[in-house]
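Undergrad: here is a sequence with its predicted model. Questions after.
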Amino acid sequence: MSTTDLSNQHNDPTFDSLWEELNWRGLVQVSTDPQSIEDALASGPITYYCGFDPTAASLHLGHLVQLLLLRRLQLGGHNPIGLVGGSTGLIGDPRQTSERVLNSRETVAEWVELLREQVQRFLSFEGENAARMVNNLDWTSQMSAIDFLRDVGKNFRVGTMIKKDIVAKRLNSDEGISYTEFSYQILQGMDFLNLYREYNCVLETGGSDQWGNLTSGTELVRKVEGATVHAIGTPLITNSDGTKFGKSEGNAIWLNPELTSPYAFYQFWLNTADADVVDRLKVFTFRTREEIEELGRLTETEPYRREAQKALAYEVNTLVHGEEATRKAIAASAAVFGKGQFSDLDEETLASVTAELPHAEVSADQTTIIDLLVATGLSESKSAARRTVKEGGVSLNNQKVTDGDAALDASDLLHGRFALLRRGKKNLAAVTVV
């Protein structure tokens, strides 16, 4: 995985305060005390944290919001702590619908290291406000159940806990909620208490859907230490039509290039709707207010140019995967739209392109253009395929085909196994010869 270039990241100096910029970017949906947080950020530096549970082998798009918020606060001179939940990951926060399947300790430990590497890429570990990484297993593994109940559990009231939105929903469902998941908010609250004691951490960030867990920490610190600490809940990322994208919706966009390729990642952002693109630029890029407003104006006046989408796709792909991966993704995108050559793409990039297309595996003796058009579903029958070829509507690797009965030659295979067929301008499919 590439290293993120942090050197060209800056907050926008045209805002009167960091808090003003965070709100303009739409990063604050709910907070404990806006004025107190604004004052603390202005008079800082303060120490703050965000936690990431290892419930999968990679972080996804929703986590990127938190990673960039951590970075923006660090650029403002504050001290970030990235927490990976080695203990909370063994439990799992309550889901909306059903109980989580508990992963093995070995799996969770492996995922902790993968997530630690991902989080570290987005923060600076140098300078006066260098980031720090922690694992909450370090302070929970030595605690006995009796100590947990006596020292921490006694500060929580069941009546308050069951009023938390997610807990209330689960209690009213057919499945209910186990004591294990019910206790999750206590564990997360204990994180904040420990970080307050150890590092004078006074702010936690997280998604607004985690608000009950976030405030369990602020309340625990208040009860045990008599101190006021704060939380910021960021909005869930949704499309203008109200639909949500994320892991729970079954269409996760992963930050690990082995799970979502840089090409697929680039295409995801490039396909952002006009109605959503300005909001995405605010949240996911370090473009200035002036630059984003200009891109918004171009989206209104010349939407066909898709300048805002191109800027968004370039910025976020480079942020997550690096400049070289973005360059390859742009070249692949140009080839897909008939404005570049598939033969210019390296094997890994070409494989990621074919993975996103209608695809057929064919044997070496099933390799005429007519056969391939039918095998990939670009044509319903051989007669239809032959007619399309005759009309000049078929290309192979972006080169026009004139003889549909010609056999696919070894020289036609890219990297010895791939071929790209196009019918018309927009219908593209991939073939792998096995």
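TA: It's in. None of these values were measured; they are calculated from a predicted model.

Undergrad: contacts and neighbour counts: CA atoms only from here.
TA: Fine.

Undergrad: ok, the most centrally placed residue in the chain - contacts?
TA: Most central in the chain under Cα atoms, centre = their mean is L61, positioned 1.5 Å from the mean C-alpha point. Listed by Cα atoms under 8 Å, 6 or more residues apart in numbering, the contact set of L61 reads G246, A252, I253, W254, L255.

Undergrad: which ones among those are found in helices?
TA: Using DSSP state H, no member of those falls in helices.

Undergrad: would CSV of the residues you listed with neighbour count be doable?
TA: Below are the contacts of L61 laid out as CSV (neighbours: other Cα atoms under 10 Å):
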residue, neighbour count
G246, 17
A252, 16
I253, 21
W254, 22
L255, 23
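
Undergrad: which one of these is nearest L421?
TA: I253 (27.1 Å; Cα to Cα).

Undergrad: from L69, how far out is that closest one?
TA: I253 is 18 Å from L69, where distance means Cα to Cα, to the nearest Å.

Undergrad: quick one, strands of the stretch 251-400 of the chain?
TA: 359-362, 394-396, 399-400 (DSSP state E, counting those that start in this stretch).

Undergrad: ok, and here's another one to check against it:
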Amino acid sequence: MNELLKDLQFRGLISQMTDEEGLDKLLSSEKIKLYSGFDPTADSLHIGHLLPVLTLRRFQLNGHHPIAFVGGATGLIGDPSGKKAERTLNSSDIVQNWSDRIKEQLSRFLDFEATENPATIANNYDWIGKIDVISFLRDVGKNFGINYMLAKDSVQSRIESGISFTEFSYMILQSYDFLKLYQDRQCKLQIGGSDQWGNITAGMELIRKTEENAKAFGLTIPLVTKADGTKFGKTEGGAIWLDPEKTSPYEFYQFWINADDRDVIKYLKFFTFLSVAEIEQLEKETQEAPEKRLAQKTLAEEVTNLVHGEEALKQAMKITEALFSGNIKALTATEIIQGFKDVPTFEVNEEGISLIELLVQAKISPSKRQAREDIANGAVYINGDRNQELEKVITTQDKIENQFTVIRRGKKKYYLIKFT
């Protein structure tokens, strides 16, 4: 078997594949063009998109030519795959803006400047936006039987709850994309999540009907699941985005470092470029000493570095260490914002406020009496340092970059004081 396919198989990255023997022979004999599509349904990709993006990168590292495909047209329609209800339709201006942002994100993972096998960008609005309804129905739609489309999971799962003609037509549009890329760019392989199998095989069928002696292939990647049954890529704060403004590098790092022991090796195979030997060694160490969480630390470092870069990784690790050790004073104001994004925040606009007054106003302690008890009992920490001084007044020395003070009550209850 071709080395690339062997590696994908080891990593568990192959869910379904059309004509394994034919694809094996093709990859062994030539450097092919392949694509995976990303519809702009938000202003950022999230970690659910990371698996197909990194799979494109694996192909590129093996000398093949990936096409990063942005669905500027299909993003206006909505993919019914995996959805229980109709998507909200967005305006063309919004979709265009999101398309541009997604192109920028894809450039972090794929090399568009490579001399021998550069990645390229495609946007289906370039051809779907120009086609008229009559031509589309005559030249493309006539190749699709209703019974054939109804048999596809993406449509069948929505029949009872309802599906509009708009979303019903999505499969035809995606199939047309594969045909156009096959004709114009000699693209022979489409990859995507396993929920895209119906759309991918429909595209191959359209190519077969339209192009003489054509040979196209499809490969799907498993949808990522978590061992505890919760949805991958979701936290209490929502989705884990690739945009650092939506999910900070610290939050991103924390998501990976908290991976379940039952999931961590699978994630190392999926989301890192570590070798087989390195992954097997980490698997062994996880079995022998799970309390060290070496696999989780490696996973968090590798993926954070890959998505956000070395500087952001160092910052995320610094915040993690400061919170673990209690050395809050070591953090900058920017790092405080990242590390304490979700803790209760209280704004103060007066100078020289007493600690007792602050504890009550910020609702850290319910009363002045309780505040005095908390301080006297050593339960109150200012920027990581225990304070038992009842007459304590918050001064400039207690402010990090003159902007923040972090109060901790007890072992884990943090509060962020912001000075305005």
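TA: Nice, thanks for sending it over. The structure displayed is predicted, hence computed values, not measured ones.

Undergrad: what TM-score do we get after superposing?
TA: The TM-score (TM-score structural alignment, normalised by the length of structure 2) is 0.93; 417 aligned residues with a Cα RMSD of 2.1 Å.

Undergrad: circling back to that earlier point, the residue nearest to the centre of structure 1 -> structure 2?
TA: Using TM-score structural alignment as the criterion, L61 of structure 1 maps onto I47 of structure 2.

Undergrad: against N327 of structure 2, how distant is its match?
TA: From I47 of structure 2 to N327 of structure 2 the distance is 31 Å (Cα to Cα).

Undergrad: and I77 of structure 2, by the same measure?
TA: 51 Å.

Undergrad: looking at these two, which is more packed in?
TA: I77 (22 against 14; other Cα atoms under 10 Å).

Undergrad: the more buried one contacts Y170, correct?
TA: Yes. Between I77 of structure 2 and Y170 there is a contact at 6.9 Å, judged by Cα atoms under 8 Å.

Undergrad: which among the strands of the stretch 251-400 of structure 1 is found nearest to T260 of structure 1?
TA: strand 359-362 (17.7 Å).

Undergrad: what lies in contact with that closest one?
TA: In contact with strand 359-362 of structure 1 (Cα under 8 Å, 6+ apart) are residues L372, A375, T376, A429, A430, V431, T432, V433, V434.

Undergrad: okay, these in JSON lines with neighbour count and distance to L312 of structure 1 next?
TA: Formatted as JSON lines, the contacts of strand 359-362 of structure 1 follow (neighbours: other Cα atoms under 10 Å; distance: Cα to Cα, whole Å):
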{"residue": "L372", "neighbour count": "26", "distance to L312 of structure 1": "36"}
{"residue": "A375", "neighbour count": "21", "distance to L312 of structure 1": "36"}
{"residue": "T376", "neighbour count": "20", "distance to L312 of structure 1": "32"}
{"residue": "A429", "neighbour count": "26", "distance to L312 of structure 1": "27"}
{"residue": "A430", "neighbour count": "25", "distance to L312 of structure 1": "27"}
{"residue": "V431", "neighbour count": "23", "distance to L312 of structure 1": "31"}
{"residue": "T432", "neighbour count": "19", "distance to L312 of structure 1": "32"}
{"residue": "V433", "neighbour count": "18", "distance to L312 of structure 1": "36"}
{"residue": "V434", "neighbour count": "11", "distance to L312 of structure 1": "38"}
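
Undergrad: I'd like the residues you listed laid out as JSON lines, including distance to A264 of structure 1.
TA: Below are the contacts of strand 359-362 of structure 1 laid out as JSON lines (distance: Cα to Cα, whole Å):
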{"residue": "L372", "distance to A264 of structure 1": "24"}
{"residue": "A375", "distance to A264 of structure 1": "24"}
{"residue": "T376", "distance to A264 of structure 1": "20"}
{"residue": "A429", "distance to A264 of structure 1": "16"}
{"residue": "A430", "distance to A264 of structure 1": "15"}
{"residue": "V431", "distance to A264 of structure 1": "18"}
{"residue": "T432", "distance to A264 of structure 1": "19"}
{"residue": "V433", "distance to A264 of structure 1": "23"}
{"residue": "V434", "distance to A264 of structure 1": "24"}
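
Undergrad: those residues in helices, which ones?
TA: Short answer: the contacts of strand 359-362 of structure 1 in helices (DSSP H) are L372, A375.

Undergrad: need the max-distance pair from the contacts of strand 359-362 of structure 1.
TA: Farthest pair in the contacts of strand 359-362 of structure 1 (Cα to Cα) is A429 and V434. Separation: 16.3 Å.

Undergrad: tell me, how many neighbours does the closest residue to M1 of structure 2 other than its chain neighbours end up with?
TA: Spatially, and ignoring its direct neighbours in sequence, M1 of structure 2 is nearest to D24 (6.4 Å; Cα to Cα, 6 or more residues apart in numbering). Using other Cα under 10 Å, D24 of structure 2 has 16 other residues around it.

Undergrad: what residue of structure 1 takes the place of D24 of structure 2?
TA: That one, D24 of structure 2, aligns with E38 by TM-score structural alignment.

Undergrad: could you list the buried residues of the strand or helix carrying its match?
TA: Taking DSSP states H and E as the criterion, E38 of structure 1 maps to helix 34-43. Of all the residues in helix 34-43 of structure 1, those buried under the rule 16 or more other Cα atoms under 10 Å are I37, A40, L41, A42.

Undergrad: distance to A407 of structure 1 added to those, as TSV?
TA: Formatted as TSV, the buried residues of helix 34-43 of structure 1 follow (distance: Cα to Cα, whole Å):
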residue	distance to A407 of structure 1
I37	69
A40	71
L41	68
A42	70
